[in-house]
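Student: Quick one: sequence plus predicted model below, questions after.
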Amino acid sequence: MKKIVLFLGSVLLLASCDVKDPIYNTPHPDHGMITLTTDWSQRGTGIDIPASYTVQAGDYSTTLGDATNRIDHLFEPGTYRTYIYNTPEQVSTSGTTATVAAASGNWDGVGAFVAASPGWLFTCAMDAVIEKDTDYELIATMQQQVRQLTLIIAPTGSTTDRIERIEGYLSGVAGTLDFSTGIHATPANVELQFAKITSGANAGKYAATVRLLGVAGEQQKLNAIIHFMGGNPKVMSLGSDLTTELAAFNADKTKPLTLGGKVVETPTGADFSATITDWTPGNGEDGEDGSAGMETNH
C-alpha cells in the first residue's frame, strides 16, 4: 500500500508540472493601448503648432499637448473612429462640426456674418483598429482647415487722392465645416476692411485680408463701397462675382491666396457703380501677376 501511494503522488506531481501559465505580450492582455504622434508639417509658413488638442476615440476623449503621447486609456478590442482637433479662437466644435463665431456686419439685410480672423484650425479623422494584448503606434497627419485670402484693389483716375476709405463684404463663405466628411456649409458673409498700402510695389492700392474655413453655397460675391473725402463724388459701389476664382479655395489651405484687381477709372460723378472683372491670382500689379479691368455703369 505504501508503494501505491507514492506512485500516485508522483503522477500528480508530474501532471502539475505540465500546466503552463499563459504568456502575454503586454501588461494589458484584454485591451489595447495607443501611443499617438501628431504630424503638424502640413501647415502654412509662420503658423505655430497649437499648444493643445483634443482626441476623441469612440466614447473616450482627452486633451493632449505634446506631439507624441501614450494615451492613458485601455481600449476594448474594436474599430474606433478617431477625431483629433484643436480649438482655436473664434472657432467652436460640436461633434465633428467646426463653426466660426458670428460677427456683426455694417450691411443690413444681407444675412449673417462670421468672424474675419478666426484662429488656425487643424483636424484629422482616422480609423483605429484595436486588438487586445497589443500596443499601437499611430500617426495622425493634421490638416490645416483655415485659409487666408487677400483681395487687392488698385483704384485709378483723377479722384484716387480723394478716397477716404473702402469697405465691403464677401458673400458665400463657409460658416461651418464637418471635418469628418469635409463638407463646407452654412453660407455666410465676412466683412472686408480695406487698408491703403503705403510702401512697396503695391503702394497706393487697397488690401483686405481675411481667414476663412472655406467657401460654401452657389456664389461668392464681393460687394464694396468707395467713400470719398468731402462727399465728392459721393460714393462708388463695387461688385464682382468671384465664384470662379474661388472655386478651388477649399483645397491647398496651407497656401494663402491673393487676388488682384484694378479699377480702370474712378468716376467723378455721384452714385456710380462698377464691376471688377478678370480677377487673377497675384498681388494685383500690372502684367503677369494679376490685374482686373473694370466696367462702369451709371
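Tutor: Nice, I can see it.
Student: going forward, measure contacts and count neighbours with C-alpha atoms only.
Tutor: Fine.
Student: So what's the residue count around the residue nearest to Ala201 when sequence neighbours are not counted?
Tutor: Nearest residue to Ala201, sequence neighbours excluded (CA to CA, 6 or more residues apart in numbering): Glu285, at 7.8 Å. Residues within reach of Glu285, counting by other CA atoms under 10 Å, total 19.
Student: Help me confirm that Glu285 comes into contact with Ala203.
Tutor: No: Glu285 lies out of contact with Ala203 (CA atoms under 8 Å); the separation is 10.2 Å.
Student: Next one: the residue nearest to Ala201 from Gly260, what distance?
Tutor: 7 Å (CA to CA, to the nearest Å).
Student: In a helix, the residue nearest to Ala201, correct?
Tutor: No: Glu285: not assigned to a helix; according to DSSP: H, G, I helix; E, B strand; the rest coil it is coil.
Student: Over to Thr150. Which of the three states is it?
Tutor: Counting by three-state DSSP, the backbone at Thr150 sits in strand.
Student: what about it, neighbour count?
Tutor: 19.
Student: Also Gly230?
Tutor: Residue neighbour count, defined by other CA under 10 Å, stands at 10 for Gly230.
Student: secondary structure class for it?
Tutor: Recorded secondary structure, Gly230: helix (three-state DSSP).
Student: For it, give its distance to Ala112.
Tutor: According to CA to CA, Gly230 and Ala112 sit 32 Å apart.
Student: swap in Pro155?
Tutor: 29 Å.
Student: this is the comparison structure:
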Amino acid sequence: MGATLLGTSCVKDELFKTSHPAQGAVKITVDWSKRSSESRLPGEYTLRIIGQGEVNVTESATVYPSLFEPGKYELLAFNSPSGFEIKGNTATVLTLASGTMLPVPGYLFSGQQQLYVQKDDTLQVTVGMRQLVRQLTFVLKLEPGEENRLKKLEATLEGIIPSVNLLSGETEAVTGGRLNMIFEPTDPPTDDKGKIMYATTLRILGGMPFERQLLTVQMTLNDSYKDRVVTDLSDIMKNFAASREPLVLEADLGLPISLGVSGSINDWKPGLPEGNGEVSAE
C-alpha cells in the first residue's frame, strides 16, 4: 500500500509547473536595441510592477522575485540616470542654482508592458526600452580672423520639456524650461572651408508642445560690447522626437560690424561638426 501511495504522489507533483501552483511567475527581458549609437547602456535599471513593488536589476533578463495572483498587471522598466529626479512615474531634469535646467543630463530610458499572469505558469515578456533623451549640438561658424574679436559666446534655449511621464513618454510639465550654454572652440578648430567653429552640446527631452523654442545667442567682444541674436527653432524642434540619433544644427555667425549694427545668424541647418564642443553651465 505504501508503494502505491508514493507512486500516486509523484504523478500529482508532475502536474504542476511551479512550486506555488496557485500563483504565477514573470520572467522579464529588456530590449535596448533602439537606443542611439552614442548612448551608453545603464549599469542598473528598475523593474516596477505597478502597485506591487519594484526591484533593481543589472542583467538584461531576470525573473521577478515575487509571485503573483492570476490577473492583469502593468510593468514599468526605467533607469535612474544622473541629472534626473524620479518621483513615482515622473522623471524631471534637475534645476541649477540659476533656476535653469541642467544642460547635459544622463540618458533616460523607459519601457511599459501589460502582464497577464496565469496560475502555475511563468509568463515570459520582452520590454522594448525607449530612449527619452536626445543629444543636440549647435555649431556656429565665423570667417577666419573674426575669432580674434570674440571674447565669449553664450546662449539660452527656452521652451524645453523639463519632465516626462515614464509610462507614456509624454511631457508632464505645464510650462517649458530654460537652459544656458557656453560655446567653446571645436577640435579641430575649422571646417573644410576654413571657417572657425564654436560648438555646444545638450541632452534634452524635446520641445515643449504649444511653446516656441527660442535660441538667444549673446556675443561679447573683446572691447566688452555685447550683442544678442534670437532665433526661433520651433519648426526644427517640432519633430525632435522622431529620431533619437544625435542632431547637429549649424549656422554662420556674423559679429557686429559697429555700434548699432547688430550681428547675425544665418538659417540653422543640419550638419556634422568636425569637432566636439565642451559644454559649460552657469
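Tutor: Perfect, thanks for sending it. If you're wondering where the values come from, they're calculated on a predicted model, not measured in any experiment.
Student: Who has more neighbours out of Pro155 and Ala112 of structure 1?
Tutor: Pro155 (21 against 18).
Student: What's the match for the more buried one in structure 2?
Tutor: Alignment note (TM-score structural alignment): Pro155 of structure 1 maps to Leu142 of structure 2.
Student: What of Asp241 of structure 1?
Tutor: Asp241 of structure 1 maps onto Asp232 in structure 2, by TM-score structural alignment.
Student: Quick check: the gap between that match and Pro185 of structure 2.
Tutor: On the measure of CA to CA, Asp232 of structure 2 and Pro185 of structure 2 end up 24 Å apart.
Student: Show me the longest helix that occurs in structure 2.
Tutor: The helix that spans the most residues within structure 2, counting by DSSP state H, is helix 2-13.
Student: Going along the chain, name the strands of the stretch 101-250 of structure 1.
Tutor: Here the stretch 101-250 of structure 1 has its strands, by DSSP state E, counting those that start in this stretch, at 102-103, 113-114, 122-130, 134-141, 143-144, 147-154, 163-178, 183-193, 195-196, 206-212, 221-228, 235-241.
Student: Go through the ones you listed and pick out the most buried.
Tutor: The highest mean neighbour count among the strands of the stretch 101-250 of structure 1, using mean count of other CA atoms under 10 Å, belongs to strand 113-114: a mean of 24.
Student: which part of structure 2 lines up with it?
Tutor: Under TM-score structural alignment, the match for strand 113-114 of structure 1 is residues 100-101.
Student: Repeat that for stretch 64-77 of structure 1.
Tutor: Stretch 64-77 of structure 1 maps onto residues 57-70 of structure 2, going by TM-score structural alignment.
Student: quick one: which of the strands of the stretch 101-250 of structure 1 is nearest Asp30 of structure 1?
Tutor: For these, proximity to Asp30 of structure 1 was assessed by CA to CA; strand 134-141 is nearest, at 8.9 Å.
Student: So what angle separates the directions of the closest one and strand 122-130?
Tutor: Angle, strand 134-141 of structure 1 to strand 122-130, by axes from the mean of the first three to the mean of the last three CA atoms, to 10 degrees: 160 degrees.
Student: got a list of contacts for strand 134-141 of structure 1?
Tutor: 25-26, 28-29, 31-42, 84, 124, 126, 130 (CA atoms under 8 Å, 6 or more residues apart in numbering).
Student: hmm, which of these are the buried ones?
Tutor: 31-34, 36-40, 84, 124, 126, 130 (16 or more other CA atoms under 10 Å).
Student: Among those, name the ones in strands.
Tutor: Those of those mapping onto strands are 32-34, 36-39, 84, 124, 126, 130, per DSSP state E.
Student: of all those residues, which two lie farthest apart?
Tutor: Maximum distance among these (CA to CA): 22.2 Å, for Gly32 and Asp39.
Student: pretty sure Ala103 of structure 1 is touching Val91, no?
Tutor: No: the pair Ala103 of structure 1 and Val91 fails to qualify as a contact (CA under 8 Å) at a distance of 12.0 Å.
Student: quick one on the thing from earlier: save the strands of the stretch 101-250 of structure 1 as CSV, and put in distance to Lys255 of structure 1 too.
Tutor: Shown next, in CSV, are the strands of the stretch 101-250 of structure 1 (distance: least, CA to CA, whole Å):
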stretch, distance to Lys255 of structure 1
strand 102-103, 25
strand 113-114, 21
strand 122-130, 14
strand 134-141, 17
strand 143-144, 10
strand 147-154, 7
strand 163-178, 17
strand 183-193, 18
strand 195-196, 22
strand 206-212, 12
strand 221-228, 21
strand 235-241, 22
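Student: Which among the ones you listed is found nearest to Thr96 of structure 1?
Tutor: With CA to CA, the closest approach to Thr96 of structure 1 among those belongs to strand 163-178: 5.5 Å.
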